[in-house]
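>>> following is a predicted model, sequence given first.
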Amino acid sequence: MAEPSRLVGTLETEVEIKASAEKFHHMFAEKPHHVSKASPGNVQGCDLHEGEWGKVGSIIIWNYVHGK
């Protein structure tokens, strides 16, 4: 049986946002599942793998497009 592939590393980009830094942080820190609504062309969604939404230490799996 083949092993599942893993991507490990850092992804960095610049994105112009039309919101305050406080609102942006709130969305990523407490409601990451709303990111796909804010940027549907880049982020398709995310799933909570372990923990609770908005809690430190939770593990979230992101589904996104890299390099169009």
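Noted; the coordinates are in hand. In this text, all values refer to a predicted model and were calculated from it rather than measured experimentally. Numbering: from 1, shown residues only.
>>> hey, let's count contacts and neighbours off CA atoms from now on
Noted.
>>> which of the three states applies to His25?
helix (DSSP: H, G, I helix; E, B strand; the rest coil).
>>> what's the longest strand in the protein?
strand 43-50 (DSSP state E).
>>> go through the very next helix or strand once past that one and flag the buried ones.
Downstream of strand 43-50, the next assigned helix or strand under DSSP states H and E is strand 59-64. Neighbour-count burial for strand 59-64, counted by 16 or more other C-alpha atoms under 10 Å, picks out Ile60, Trp62.
>>> I'd like to know which elements strand 59-64 is packed against.
Packing partners of strand 59-64 (3 or more C-alpha pairs under 8 Å, 6 or more residues apart in numbering; DSSP states H and E): strand 43-50.
>>> and here's the other structure:
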Amino acid sequence: MGVKGKLIGSVEVKCGGHLVHDIFHSKTHHIPNICPGKVNHFEIQEGENIKVGSVVSWKYNDDGKDKTCKQVIEAVDPQTKTITWKVIGGDLLELYNSFTIITSCNHQWTTWTFVYEKKTEDIPEPLVLLGFLLHVTKDIEGHLLK
């Protein structure tokens, strides 16, 4: 069994967390245009929009390397502006047995929570990925403030 971990990062957004949540919930397909060079492609493979059971895939550039991620939407809570994305394929699963990403947005904050299990003890914590998603959030904020 691997080493379990939880990593949380929050960033203040002047546009309001509810607007960032709206991008991730109903306008996700715009993210590659909002964050060119970071997010190269987004596709809904099964289902429609971001709803429980939908399967989505991403192509992104993390720390100068092209990566992929396939996720299933496990939960969407419009009250707390939270989306739970479980990774089911892609580069993350080369290092981790399981990886869940929780996006929550409220008032002036967007929070990213990673719940994961590393395959071995010497696998690094996903700090670079957390930094990447915080930068994506700031790009979205900049887009919304234009």
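Okay, I see it. Remember, predicted model here, so these are calculated numbers, not experimental data.
>>> that older thread, compared with the second structure, how much does the longest strand of the first structure deviate?
When the second structure is overlaid, strand 43-50 of the first structure sits 0.8 Å from its aligned residues on average, using mean C-alpha distance after the TM-score superposition for the first structure.
>>> where in the second structure does that strand fall?
Strand 43-50 of the first structure corresponds to residues 39-46 in the second structure, going by TM-score structural alignment.
>>> buried ones in the matching stretch, by neighbour count?
Val39, Asn40, His41, Phe42, Ile44.
>>> how far off centre is the lengthiest strand in the second structure?
Longest strand in the second structure, counting residues (DSSP E): strand 65-77. Centroid displacement of strand 65-77 of the second structure relative to its chain, using C-alpha atoms, centre = their mean, to the nearest Å, is 7 Å.
>>> in the first structure, which residues correspond to the helix or strand just after it?
Later in the chain than strand 65-77 of the second structure, the nearest helix or strand by DSSP H and E is strand 82-90. The aligned range for strand 82-90 of the second structure in the first structure is empty, by TM-score structural alignment.
>>> check which helices and strands strand 82-90 of the second structure is in contact with.
The contact analysis (3+ C-alpha pairs under 8 Å, 6+ apart) places strand 82-90 of the second structure against strand 65-77, strand 96-106.
>>> between those, which gets nearest to His29 of the second structure?
strand 65-77 (14.6 Å; C-alpha to C-alpha).
>>> buried stuff in that closest one?
Lys67, Thr68, Cys69, Lys70, Gln71, Val72, Ile73, Glu74, Ala75, Val76.
>>> so how far is Ser20 of the first structure from the residue nearest the centre of the first structure?
The structure's the first structure has its C-alpha centroid closest to Trp62; by C-alpha atoms, centre = their mean the separation is 4.9 Å. Distance of Trp62 of the first structure to Ser20 of the first structure, given as C-alpha to C-alpha, to the nearest Å: 23 Å.
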